[in-house]
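Asker: predicted model and sequence below, questions to follow.
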Amino acid sequence: MSTPDQFHALMRDVTRLTAGQPLDAALQAQLNAQAGPDSALFQDIFAACRQGVADGWMCGREGGGIRYGRVIKPAPDLDGCSVDVVDMDDLAGPHHAHPNGEIDMVMPLTNDARFDGHGAGWLVYGPGSSHSPTVSRGRALVLYLLPGGAIEFTRPG
């Protein structure tokens, strides 16, 4: 059983690992080493996301074949990050930029599913980066931590 409050507590455990760190390849490696797919924290978050989707308090909106939703608005106890979760199945989402960067947790629901070419684990995009988020080879949940909740929907350049 997972509730929004329990999920928020799990996100505090993640942001303790990311607080004050530059959003770069070193942070990505650190997250995958300390909270990777085989860790209890990753498994607890994955279970909470599956339960939240099933219970309807997560990914409650749908557009363009993507189920999505902002689960937590930018919060001081999450180092100012917001938390969004999407449920995607073999498709590309809308192009967007990350003014402050983005920390993604990739949770494949289909064994071979990839998010932007990456399987289960953490993916970090630095400030000013952009992409068309793409799930291929199956279905995945993807959790996005956005510093300051900042995201700008753009056209690919």
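Answerer: Okay, I see it. This is a predicted model, so every value here is computed, not measured.

Asker: hey, let's count contacts and neighbours off CA atoms from now on
Answerer: OK.

Asker: who's in contact with the nearest residue to Asp87 once chain neighbours are set aside?
Answerer: Residue nearest to Asp87 in three dimensions, not counting chain neighbours: Leu141, with 4.6 Å by C-alpha to C-alpha, 6 or more residues apart in numbering. Residues in contact with Leu141, defined by C-alpha atoms under 8 Å, 6 or more residues apart in numbering, are 49, 85-88, 106-109.

Asker: try Ala35
Answerer: 41-42.

Asker: this is the comparison structure:
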Amino acid sequence: MDVSAFQQLVSRVTEEIAGIPLGSALESHLNAQHGAGTDLYEQLFDACKLGVRDGWLCNREGGGIRYGRVLKASEATHGFSVDVVDMQDIAGPHHVHPNGEIDLIMPLSADACFDGRPAGWCVYEAGSAHAPTVTRGRALVLYLLPQGAIQFSPVAKPDTAAA
């Protein structure tokens, strides 16, 4: 497995969903057709584990989270960027999804959840926001971002005026 093979694998999903509005109907479809235990889910999970092991996925680290954008939004990915994070019992930085976000949750610990959800797909609509959180263990999460759009919320700074 390498980045090119990974792109081809991810493109099987992005081709299928290109142009479909992000929302609960898409989440239901993805979980029914490609949810935990299906061939494509297992192929994506295995590819992510290999990519982390080989160092081309999650090759950055900050605040206890390993992460990395492996593919920029392009025609090959039908306009989606692809990021993968490796998180264990931690909340990530709050951000807004201008065009929505599609997440593939792959627990490395049996009971790990992402934003309270077990293994499978989670779809956030355009304009939604969250602080991505993994609880009850460790998980890999693959993010598909339409046009690569994400807006991180400003970090609150301590009030130094009172000091």
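Answerer: Great, that's in hand. Source: prediction; values computed, not measured.

Asker: TM-score for this pair?
Answerer: The pair, once superposed, lands on a TM-score of 0.97 when counted by TM-score structural alignment, normalised by the length of the first structure; 155 aligned residues with a C-alpha RMSD of 1.0 Å.

Asker: rewinding a little: for the contacts of Leu141 of the first structure, give me JSON lines that also has neighbour count.
Answerer: Listed next are the contacts of Leu141 of the first structure as JSON lines, based on neighbours: other C-alpha atoms under 10 Å:
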{"residue": "Cys49", "neighbour count": "26"}
{"residue": "Val85", "neighbour count": "24"}
{"residue": "Val86", "neighbour count": "23"}
{"residue": "Asp87", "neighbour count": "24"}
{"residue": "Met88", "neighbour count": "26"}
{"residue": "Val106", "neighbour count": "25"}
{"residue": "Met107", "neighbour count": "28"}
{"residue": "Pro108", "neighbour count": "25"}
{"residue": "Leu109", "neighbour count": "18"}
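
Asker: helices along the second structure, start to end?
Answerer: 3-17, 24-34, 39-54 (DSSP state H).

Asker: just the angle between the first one and helix 39-54, please?
Answerer: Inter-element angle recorded for helix 3-17 of the second structure and helix 39-54: 150 degrees (by axes from the mean of the first three to the mean of the last three C-alpha atoms, to 10 degrees).

Asker: tell me the mean distance between helix 3-17 of the second structure and the first structure once they are aligned.
Answerer: Here the mean offset of helix 3-17 of the second structure against the first structure after fitting is 0.9 Å, by mean C-alpha distance after the TM-score superposition for the first structure.

Asker: which one's the longest strand in the second structure?
Answerer: strand 133-146 (DSSP state E).

Asker: what angle do that one and helix 3-17 make?
Answerer: Using the same axes, to 10 degrees, strand 133-146 of the second structure lies at 80 degrees relative to helix 3-17.

Asker: burial measure for Val155 of the second structure, as a count.
Answerer: 8 (other C-alpha atoms under 10 Å).
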